[in-house]
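# Sequence isn't available, so here's the structure alone:
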């Protein structure tokens, strides 16, 4: 069966950095409050309680289009956990499947999927 088992409950983390760092690099950091699981064609991804996540890792100039906490937030949390349990390409596919399962519009899901694939390829080549 595909889908979620449990609820994605996130707690915002306090940021103790100096005020000027918070303005320049605004924090979007959460802690998963309760463990949950996402089942998909690649198997299951276990998201443990206590796992830190930054939501969707969107470059700052693009955040006005895709904020870190959009309708794809739960899929982004799954992606963060999937990266620790799978190769990057599989984790990216899981991200796409989770977004589509969550009802994220296809144009947005495929745009975000393309962005994470491109970032993954660049990260592998650059190091």
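Sure thing, it's come through. Computed from a prediction, not measured in an experiment: that's the story for all the values here.
# For the rest of this, base every contact and every neighbour count on C-alpha atoms.
Noted.
# Buried residues of stretch 48-56, list them for me.
Residues 51, 52, 53, 54, 55, 56 are the ones in stretch 48-56 that count as buried (16 or more other CA atoms under 10 Å).
# and the comparison structure, right after this:
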């Protein structure tokens, strides 16, 4: 479904086929082939605890895509749209593996606290 992206960054990955996922509100999102992601943006210092690539890749992929689109920002406003995207990470990560719900919640909190940097960077 994905391969290492042809960029100068070795930690980026490219979708080689479209990916579809159902969100918590029942809507479906289609991520096109060619989309590039780093999955979870985790500082290298924390990789042993929270690896950037893992069981939650689908959740991180959808989260990155929603951020890049600034999905639902026109409808909900910036704060609520960003929260919706963050909530999708938690929803999908728990859907994939509910046994790691605490780990996912810690990751979710981190995204809630620091995600505005990535959200705002998308605007520029």
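Arrived safely, thanks for sending. Because the structure is a prediction, the values reported are computed rather than measured.
# ok, back up a step: sitting in strands, which of the buried residues of stretch 48-56 of structure 1 do you find?
Per DSSP state E, strands hold the following members of the buried residues of stretch 48-56 of structure 1: 52, 53.
# Let's have the buried residues of stretch 48-56 of structure 1 in JSON lines, adding distance to residue 111 of structure 1.
What follows is the buried residues of stretch 48-56 of structure 1, written out as JSON lines (distance: CA to CA, whole Å):
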{"residue": "51", "distance to residue 111 of structure 1": "26"}
{"residue": "52", "distance to residue 111 of structure 1": "25"}
{"residue": "53", "distance to residue 111 of structure 1": "21"}
{"residue": "54", "distance to residue 111 of structure 1": "19"}
{"residue": "55", "distance to residue 111 of structure 1": "16"}
{"residue": "56", "distance to residue 111 of structure 1": "13"}
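# what about the helices in structure 2?
Ranges of helices in structure 2, per DSSP state H, are 57-69, 73-76, 78-96, 101-123.
# most packed of those helices?
For those, the largest average neighbour count (mean count of other CA atoms under 10 Å) is found in helix 57-69, namely a mean of 22.
# ok, the alignment partner in structure 2 of residue 56 of structure 1 to residue 52 of structure 2 distance?
Mapped onto structure 2 by TM-score structural alignment, residue 56 of structure 1 lines up with residue 40. Distance from residue 40 of structure 2 to residue 52 of structure 2, counting by CA to CA, to the nearest Å: 5 Å.
# Determine which residue lies closest to the centroid of structure 1.
The C-alpha lying nearest the average C-alpha coordinate of structure 1 belongs to residue 76 (CA atoms, centre = their mean; 1.8 Å).
# how about it, what's its match in structure 2?
Aligned counterpart of residue 76 of structure 1 in structure 2: residue 60 (TM-score structural alignment).
# same check, this time on residue 116 of structure 1
Aligned counterpart of residue 116 of structure 1 in structure 2: residue 111 (TM-score structural alignment).
# Which residues are in contact with that match?
Going by CA atoms under 8 Å, 6 or more residues apart in numbering, residue 111 of structure 2 touches residue 86.
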